[in-house]
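# need a structure here:
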Amino acid sequence: MNTKQLDRIHTGKGFIAALDQSGGSTPKALLQYGIKEDRYKGDEEMYAMVHGMRTRIIQSPAFNSEHILGAILFENTMDRFIDGQLTADYLWEQKGIVPFLKIDQGLAAQKDGVQLMKPIPGLDDLLKRAVQRNIFGTKMRSVIHEANPEGIRQVVEQQFAVARQIAGYGLVPIIEPEVDILSPDKAESEQLLKRELAAHLSALEDGVKVMLKLSLPTEDNLYSELAADPHVVRIVALSGGYTQAEANEKLARQHGLIASFSRALSQGLSDQQSDEEFNSTLAASTLAIYEASIT
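Predicted structure coming up:
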């Protein structure tokens, strides 16, 4: 584990940029960016397009360590290059931004009010490659739709089991049990989730470090006690479908919680924009998200 990177994520001012849409969500991300499906054929061209989009974001002067602490990549991006350097090396060496990797393979069908992660075949090999590629940490997502105690227990249990495996490679796992923002019993789900997280954190072995990525809570500062746990490097918030303005407004009320936004970060960016328009849009977004993160 890179102690300089650990210190930056633990104490730095800023937020985590989520650049990790993959698989089924990639066409949607490209469409939001103004690239329609008739502009590429097959997965290889699609991933080349999305890498072009991410390279443009990462190379923008607006994407800087003054506001951004880390960036979450997906496997395809980790294996590609920016200016002759592997993406993770470019992020850290040229930008001072800590690289993370999304490792989950998507969500299983809903059961007991939740969606667990699908099995992750070849995870050990992926984690070995991540270490070789100088990745600092990982991210994996489950979704909670209903305040079902058994379902929420299963979500947290699965997340922590995989987190231990990840920590065994010296990587810092981001545990992401997202609570659906449209859930009718969101507040109740969050109370159940907080109890499960606290119980599992207390059972972690000494020296194991994790991060939590959580939906913006209905009750302000709900997760403050978890942030004080010695195992927790940082708690970050996902935008979860809120607009950037809504997400920032909610985030600003959560003391000590920082953003890890995806759609809310890339909102307003377009392939058709000049570099000047693109950079100024991204600069406005990063500043607004940064300011909401440092409250």
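
# Going by C-alpha atoms from here, please, whenever you check contacts or count neighbours.
OK.

# Show me the strands in the chain, by range?
Secondary structure of the chain by DSSP state E: the strands cover 15-18, 68-73, 81-82, 85-86, 98-102, 114-115, 137-144, 172-179, 210-215, 232-238, 258-261.

# quick one: contacts of the first one?
Outside of strand 15-18, the residues that reach it under the criterion C-alpha atoms under 8 Å, 6 or more residues apart in numbering are 67-73, 236, 258-262, 265, 289-290, 293.

# Try it again at 6 Å.
Contacting residues not belonging to strand 15-18 are listed as 68, 69, 70, 71, 72, 258, 259, 260, 261, 262 [C-alpha atoms under 6 Å, 6 or more residues apart in numbering].

# The strands of the chain: which one's closest to residue 130?
The closest of the strands of the chain to residue 130 is strand 98-102. By C-alpha to C-alpha, the value is 7.5 Å.

# what helices or strands is that closest one leaning on?
strand 68-73, strand 137-144 (3 or more C-alpha pairs under 6 Å, 6 or more residues apart in numbering; DSSP states H and E).

# re earlier: just put the contacts of strand 15-18 in CSV and tack on distance to residue 59 and neighbour count.
CSV is the format used below for the contacts of strand 15-18 (distance: C-alpha to C-alpha, whole Å; neighbours: other C-alpha atoms under 10 Å):
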residue, distance to residue 59, neighbour count
68, 13, 26
69, 15, 26
70, 14, 27
71, 13, 22
72, 15, 26
258, 23, 27
259, 20, 31
260, 19, 27
261, 18, 25
262, 17, 21
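
# Next, the structure of the following sequence, for comparison with the previous one:
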Amino acid sequence: MTKEQLDIMRSKDGFIAALDQSGGSTPKALSNYGISEDQYDSEEEMFDLVQEMRARIVTSPAFSSDKIIGAILFEATMERKIEGKLTADYLTDKGIVPFLKVDKGLDKESNGVQLMKPIDHLDELLTRAKEHHIFGTKMRSNMLSYNEQGIRDVVKQQFDYAKQIIDAGLIPIVEPEVNIDAKEKEKMEVLLKDEITAQLDQLSEEQNVMLKLTIPTVADTYKKLMEHPRVVRVVALSGGYPIDVANKKLKENKGLIASFSRALTQNLRVDQSDEVFNKTLKEAVDSIYDASIT
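Now for the predicted structure:
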């Protein structure tokens, strides 16, 4: 982590690209890209194909630091190279700050939420992340219905791991996602804001985090979190919304910037010519950027 990277995250206009599809979500990402499961025979082949997809995105002229300030990587992507450089170094050279997804997926639903599975060997992973010049991390939980104990458990688990990540010298992105189809989504977001604030208030001046949150039902619900001195930046996940819907909702929240995955890549296809691929990606990048600077 460098001061320049921290300054970019705090204040530069732009958004964070989420390129961190893991084992469970990779087949769906490849299918959307136009590669079906019968086109690969092993997990290694699957990750080779998704690396090719990510490399095509990252090397595109549309994927530049003019509008993209950060990118979230999967562990296997961190270990691989693009044009002879480790992926994080390639991004850094482009002026884009690299993050690493560190969670191991979601546990079974309990109390209306899915906590993260235990992140085994996190210290070892964080050491490798620093060796690969990663700036920060990301970890996701999922909240499906209003349950006070469940929401408190999600936030506590997120911040317990966040403190371990901070101690390792990285900036954690805390991502307690509220499912967009939750019946009491607005009520959940009010409690989530309060629980996050309580955890932030316990941090020292040397402990800083980023927050990745579902775009709220009521605009500017998270304004106070954006102003909290321990928060580097608040970013939004698209949560399954199509890009036009996600962008419209994002524009309603001043200061909230995007960290989109599906909304960024939903119209990209493996059989597109480079010209069409780059044009399609540029259209997505431009629209997400515009929504992020309102």
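
# if we can go back for a sec, now the helices and strands packed on strand 98-102 of structure 1 as TSV including distance to residue 168 of structure 1?
Below are those laid out as TSV (distance: least, C-alpha to C-alpha, whole Å):
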stretch	distance to residue 168 of structure 1
strand 68-73	20
strand 137-144	12
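
# For residue 159 of structure 1, see how far away the residue lying closest to residue 193 of structure 1 once chain neighbours are set aside is.
Spatial nearest neighbour of residue 193 of structure 1, excluding adjacent residues (C-alpha to C-alpha, 6 or more residues apart in numbering): residue 152 at 6.3 Å. According to C-alpha to C-alpha, to the nearest Å, residue 152 of structure 1 stands 11 Å off from residue 159 of structure 1.

# between those two, who's got more neighbours?
residue 152 (30 against 23; other C-alpha atoms under 10 Å).

# gap between the more buried one and residue 145 of structure 1?
9 Å.

# One more: residue 8 of structure 1?
33 Å.

# Show me which of the two is the more surrounded one.
The neighbour comparison of residue 8 of structure 1 against residue 145 (other C-alpha under 10 Å) goes to residue 145, with 23 against 17.

# Do I have it right that the more buried one meets residue 180?
Yes: Residue 145 of structure 1 lies in contact with residue 180 (C-alpha atoms under 6 Å); the separation is 5.4 Å.

# Tell me who's in contact with the spatially closest residue to residue 67 of structure 2 that is not a sequence neighbour.
Excluding its sequence neighbours, the residue lying closest to residue 67 of structure 2 (C-alpha to C-alpha, 6+ apart) is residue 14, at 4.6 Å. Residues in contact with residue 14 of structure 2 (C-alpha under 6 Å, 6+ apart) are 67, 68, 69, 289.

# which two from these end up farthest apart in space?
Taking C-alpha to C-alpha as the measure, those span a maximum distance of 10.2 Å, between 69 and 289.

# Pull up the gap between the closest residue to residue 233 of structure 2 other than its chain neighbours and residue 100 of structure 2, please.
Spatial nearest neighbour of residue 233 of structure 2, excluding adjacent residues (C-alpha to C-alpha, 6+ apart): residue 210 at 5.1 Å. Using C-alpha to C-alpha, residue 210 of structure 2 is found at 13 Å from residue 100 of structure 2.

# Neighbour count: the two, which is higher?
More crowded of residue 210 of structure 2 and residue 100, by other C-alpha under 10 Å: residue 100, with 28 against 24.

# Check whether the more buried one really touches residue 71, as I assumed.
No: contact between residue 100 of structure 2 and residue 71 fails when scored by C-alpha under 6 Å: they sit 8.5 Å apart.

# what's the overlap in contacts for those two?
Counting by C-alpha under 6 Å, 6+ apart, nothing touches both residue 100 of structure 2 and residue 71.

# related to what we said a few turns ago, just confirm the residue nearest to residue 233 of structure 2 contacts residue 175, I think it does.
No: contact criterion C-alpha under 6 Å: residue 210 of structure 2 and residue 175 do not qualify, at 8.7 Å.

# okay, and the common contacts of the two?
Listed as contacting both residue 210 of structure 2 and residue 175 by C-alpha under 6 Å, 6+ apart is no residue at all.

# Would you format the contacts of strand 15-18 of structure 1 as CSV with distance to residue 219 of structure 1 included?
Shown next, in CSV, are these (distance: C-alpha to C-alpha, whole Å):
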residue, distance to residue 219 of structure 1
68, 26
69, 26
70, 27
71, 27
72, 27
258, 16
259, 17
260, 19
261, 20
262, 23
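
# out of those, who's nearest residue 29 of structure 1?
Closest to residue 29 of structure 1, out of all of the contacts of strand 15-18 of structure 1 and judged by C-alpha to C-alpha, is residue 262, at 9.7 Å.
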